[in-house]
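Visitor: pasting a predicted model and its sequence here:
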Amino acid sequence: MKGNEAIGEAAIVAGCRHYFGYPITPQTELTEYMARRMPQVNGVFLQAESEIAAINMVYGAAGAGARAMTSSSSPGISLKQEGISYIAGAELPCVIVNIQRGGPGLGSIQPAQSDYFQATKGGGHGDYHCIVLAPNSVQELVDVTVESFDLADRYRNPVLILGDGALGQMMEPVEFRASVATVVEKPWAAVGMKNRNQPNIINSLHLKADEQEQHNHKLQARYAAITASETRCEELYTDDAELTLVAYGITSRIARTAVEKARGEGMKVGLFRPISLWPFPSDQLFSTASRTKAFLTIEMSAGQMIEDVKLAIRCSKPVYFYGRYGGMIPSPREIYHEIVKIFDGKGGR
């Protein structure tokens, strides 16, 4: 399946029956797929009048206890940020998909990874976090999508799937492993007064400063629990690596090809792939710093994840960077040449 369509089917497998979106390249196929499939499973598909309207429809459906999803690409996700902050403040579970494209502004329609800061550092206002997951294959898009609905319900928090135009458009074999959606009781949902003595109220407004502070303490405790339990990463050849590449998403697959070539020529190179971008797998990456001599961060951006890499290793080792941006995709050959430059002592930071 094409990545975008695989996300849609995986969401349906996970029990999503409410989708609200707006078309934008390179994720429009996901919206088209949901338009066709949702009526077939007695679900709700609605193409909103704008991205702003779509995220607020997600707010309403999630507040009523439904498994709800929206998707967009970079400029559209920017428009959703206020609503995402409201959803996080109201402690509502939902899944948001960003199939990134080049920027800033309207940018290009080609793949990019320049929304990392927006995804992992909040994006909207206030002290909040989305759980951010970054798959690197169509199969992993499927698996992550199913898991995202469970994580959202478990922590009553939005989950953001951060893909890119390459993953959204590419076709690969997929297997849908889950057959029965997880059923989660939601006694907090706003569903009327049936079997209740008091109505549930969904809200993110706390006019008294002390109440708002207590609410933030509650959220921060939840984020600490997520950080303790939900970090994810993959390591390749890091046990003996003198140079460790750090890359996520589609870029990690390109980097792996370069790593394999370098190791075939005797260079001890490893690969560290963060799968959860928030929470970032800082402890796992720090443990590799005791074994490796340097890091090379590869991104389809001007350098955003590199800040988390430096923080994670506590600036204990050199961190080099190679990036392409605006919609350009690095090639394995380019990354291999960067590896060679570092081993030759000619790499720049």
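Guide: Good, I have the coordinates. A quick note: this is a predicted structure, and the numbers were derived from the prediction, not measured.
Visitor: from here on, just use CA atoms for contacts and neighbour counts.
Guide: OK.
Visitor: and the helix ranked longest in the chain, what's buried?
Guide: Scanning the chain for the helix with the most residues, using DSSP state H, yields helix 209-229. By 16 or more other CA atoms under 10 Å, the buried positions in helix 209-229 come out as His215, Asn216, Leu219, Arg222, Tyr223, Ile226, Thr227.
Visitor: pull the number of nearby residues for Asn203.
Guide: Neighbour count of Asn203, defined by other CA atoms under 10 Å: 13.
Visitor: and it, that one's in a helix?
Guide: No: the assignment for Asn203 by DSSP: H, G, I helix; E, B strand; the rest coil gives coil, which leaves it out of any helix.
Visitor: if we can go back for a sec, quick one: buried residues of the following helix or strand past the longest helix of the chain?
Guide: Counting by DSSP states H and E, the element after helix 209-229 in chain order, helix or strand, is strand 233-236. Across strand 233-236, burial judged by 16+ other CA under 10 Å covers Cys233, Glu235, Leu236.
Visitor: ok, the last one to Pro332 distance?
Guide: Read it as Leu236. 16 Å (CA to CA, to the nearest Å).
Visitor: could you do the first one as well?
Guide: To Pro332, Cys233 is 21 Å away according to CA to CA.
Visitor: cool, and Ser179?
Guide: Using CA to CA, Ser179 is found at 37 Å from Pro332.
Visitor: neighbour count: the two, which is higher?
Guide: Taking other CA under 10 Å, Ser179 and Pro332 do not tie; Pro332 has more neighbours (19 against 9).
Visitor: in addition, the following structure is provided for comparison:
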Amino acid sequence: MARELLKGNEAIAEAAIRAGLQAYFGYPITPQTELLEWMSKRMPELGRAFVQAESELAAINMVYGAACTGARVMTSSSSPGISLMMEGISYIIGTEVPAVLVDVMRGGPGLGNIAPAQSDYNQIVHGGGHGDYHLIVLAPASVQEAVDLTVLAFDLAEKYRTVAVVLLDGSLGQMMEPAELPPMRPVKTVYPEWAATGMMGKREKNILTSIYLNPPDEEQTNLRLLRRWQEVEANEIRFKEYFMDDARYVVVGFGSAGRVALSAVRAARAEGIPVGLLRPITLSPFPYAHIRKLAERVEGFLVVEMNAGQMLEDVRLAVSGQKPVEFYGRLGGVMPFPDEILAEIQRIASGGLTLEGHPRERWLQRMNGKN
């Protein structure tokens, strides 16, 4: 198929429709509102369900109800709206039904602004809702990846009966790039055995619930979820590497931060600095084992994020003190420039690596010196 010039939010919406989306429930919030607007036109055209809910709370609970039928369902929002959805997400996970969530991140905390940020990492990757659970989290770095990962999210959500999240920042939602959309899949007509589909007495009722008042029953449910998550960890870790064959230093960044970091890595390579880039695509499950293996052969790591170092803690956990880890972040919707990251690469290549103290504290000291 031919590539088209597509806006990130609209590309995700159309990709979801072509992946067989049957029902969308959402509430407008910048910088993802174009996604909802696209759905409001296309879903009724195709005879599918679109509801602009009265709030994010209503939207996620509508998703919950529709997911119990086994249909392909989805919602989208941005950072403060996602915070409001957390209780509903926990209920969906506890009921073991599949759904897709798109989070187009903005600056925060609080209402924040509409500029791009990566400050939702902790609430999405480490589960902002109550209970022991994990979300599958996919982080694109381009419009094409956003399209591809949206389709994948539906497949993974159904395969593991969980919530799959496409996590991107506002710049990716708003930018336009050439991308190829997938072919249109037919909507499903056969539903899974567990679904509540109203079988008119043709089989026993399916009762879907997240309520287990008997503690041993709740424990068994949690253990079942954890065993399923072990399958996800064994089969679904994804990442991309650049210039890693002879790298002595590794930059780790996801989404837009990883994309900007790649430009800096290329510039550093032109100066003869042996640096490579690891860009995690699945933030959950996180590529701990691969980073741990890299730590055996490289001299150090630089984590780049558009937050105050949330993925940083996962990288440090993976490295386990084997090698130094440095950090560079921009906050509140400010995007890093390639020359800023290049300066950090030059610094660590010139002897700026240390195991002393916490990398966030060292970064804060350097930021205080600039501001």
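Guide: All right, it came through fine. All figures in this text were calculated on a predicted structure; none of them were measured in a lab.
Visitor: superpose the two chains and report the TM-score.
Guide: After superposition, the two chains reach a TM-score (TM-score structural alignment, normalised by the length of the first structure) of 0.98; 349 aligned residues with a CA RMSD of 1.2 Å.
Visitor: show which residue of the first structure lies farthest from the average position.
Guide: In terms of distance from the mean C-alpha position of the first structure, Asn197 ranks first, at 38.8 Å (CA atoms, centre = their mean).
Visitor: counterpart of it over in the second structure?
Guide: Asn197 of the first structure maps onto Arg203 in the second structure, with residues paired by TM-score structural alignment.
Visitor: please apply the same query to Glu260 of the first structure.
Guide: For Glu260 of the first structure, the residue aligned by TM-score structural alignment is Arg266.
Visitor: could you confirm Leu245 of the first structure falls within a strand?
Guide: Yes: checked against three-state DSSP, Leu245 of the first structure lies within a strand.
Visitor: can you find the partner of it in the second structure?
Guide: When the structures are aligned by TM-score structural alignment, the residue of the second structure matched to Leu245 of the first structure is Val251.
Visitor: what about its match, neighbour count?
Guide: Neighbours of Val251 of the second structure under the rule other CA under 10 Å: 28.
Visitor: from what I see, it and Val303 are in contact.
Guide: Yes: Val251 of the second structure is in contact with Val303 according to CA atoms under 8 Å; the separation is 5.8 Å.
Visitor: where exactly do the strands run in the first structure?
Guide: If DSSP state E is used as the criterion, the strands of the first structure fall at 18-21, 44-47, 68-72, 94-100, 131-133, 158-164, 233-236, 243-246, 269-274, 276-278, 294-299, 319-323.
Visitor: okay, those in CSV with distance to Met57 of the first structure next?
Guide: Formatted as CSV, the strands of the first structure follow (distance: least, CA to CA, whole Å):
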stretch, distance to Met57 of the first structure
strand 18-21, 7
strand 44-47, 9
strand 68-72, 9
strand 94-100, 11
strand 131-133, 20
strand 158-164, 14
strand 233-236, 33
strand 243-246, 37
strand 269-274, 31
strand 276-278, 25
strand 294-299, 33
strand 319-323, 37
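Visitor: what lines up with Leu213 of the second structure in the first structure?
Guide: For Leu213 of the second structure, the aligned position in the first structure is occupied by Leu207, per TM-score structural alignment.
Visitor: quick one: its match from Leu92 of the first structure, how far?
Guide: Taking CA to CA as the measure, Leu207 of the first structure falls 20 Å from Leu92 of the first structure.
Visitor: more neighbours: the two, which one.
Guide: Leu92 (27 against 8).
Visitor: mind listing what that one touches?
Guide: The neighbourhood of Leu92 of the first structure, defined by CA atoms under 8 Å, 6 or more residues apart in numbering, consists of Tyr59, Ala62, Gly63, Ala152, Arg156, Asn157, Pro158.
Visitor: contacting residues for Thr182 of the first structure?
Guide: Taking CA under 8 Å, 6+ apart as the definition of contact, the neighbours of Thr182 of the first structure are Ala14, Gly15, Asp150.
Visitor: shouldn't the first one be in contact with Val180?
Guide: Yes: in this structure Ala14 of the first structure lies within contact range of Val180 using CA under 8 Å: 7.5 Å.
Visitor: the more surrounded of these two?
Guide: Neighbours were tallied for Ala14 of the first structure and for Val180 using other CA under 10 Å; the higher tally belongs to Ala14 (24 against 9).
Visitor: whatever residue of the second structure lines up with the more buried one and His130 of the second structure, how far apart?
Guide: Aligned by TM-score structural alignment, Ala14 of the first structure pairs with Ala19 of the second structure. Distance check for Ala19 of the second structure against His130 of the second structure: by CA to CA, it reads 30 Å.
Visitor: just Ile348 of the second structure next, same as before
Guide: In this structure, Ile348 of the second structure and His130 of the second structure are separated by 39 Å, where distance is defined by CA to CA.
Visitor: the more surrounded of those two?
Guide: For Ile348 of the second structure and His130, the more surrounded residue by other CA under 10 Å is Ile348, and the numbers stand at 19 against 12.
Visitor: what do we get in the first structure for the more buried one?
Guide: In the superposition onto the first structure, Ile348 of the second structure corresponds to Ile342 when matched by TM-score structural alignment.
Visitor: leaving out chain neighbours, which residue sits closest to that match?
Guide: In space, not counting the residues next to it along the chain, Ile342 of the first structure is nearest to Gly348; the distance is 7.8 Å by CA to CA, 6 or more residues apart in numbering.
Visitor: ok, the one you found touching Tyr320?
Guide: Yes: look at Gly348 of the first structure against Tyr320 with CA under 8 Å: they come within range, at 6.2 Å.
Visitor: returning to what we had before: now do the same contact list for the match of Leu245 of the first structure.
Guide: Val251 of the second structure makes contact with Ala261, Val265, Val275, Gly276, Leu277, Leu278, Phe301, Leu302, Val303, Val304 under the criterion CA under 8 Å, 6+ apart.
Visitor: number of nearby residues for the second one?
Guide: The local packing count at Val265 of the second structure equals 26, with neighbours defined by other CA under 10 Å.
Visitor: would you mind giving the buried residues of helix 209-229 of the first structure as CSV with distance to Cys130 of the first structure added?
Guide: Supplementary listing: the buried residues of helix 209-229 of the first structure in CSV, determined by distance: CA to CA, whole Å:
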residue, distance to Cys130 of the first structure
His215, 16
Asn216, 14
Leu219, 11
Arg222, 11
Tyr223, 9
Ile226, 10
Thr227, 11
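Visitor: closest one to Pro39 of the first structure out of those, please.
Guide: Looking at the buried residues of helix 209-229 of the first structure and their distance to Pro39 of the first structure, the nearest is Ile226, at 34.5 Å (CA to CA).
Visitor: list the buried residues for stretch 103-111 of the first structure?
Guide: Across stretch 103-111 of the first structure, burial judged by 16+ other CA under 10 Å covers Gly103, Ser108, Ile109, Gln110, Pro111.
Visitor: which other residues reach it?
Guide: With CA under 8 Å, 6+ apart as the test, stretch 103-111 of the first structure has contacts from 25-26, 74-75, 100-102, 112, 114, 164-166, 326-329.
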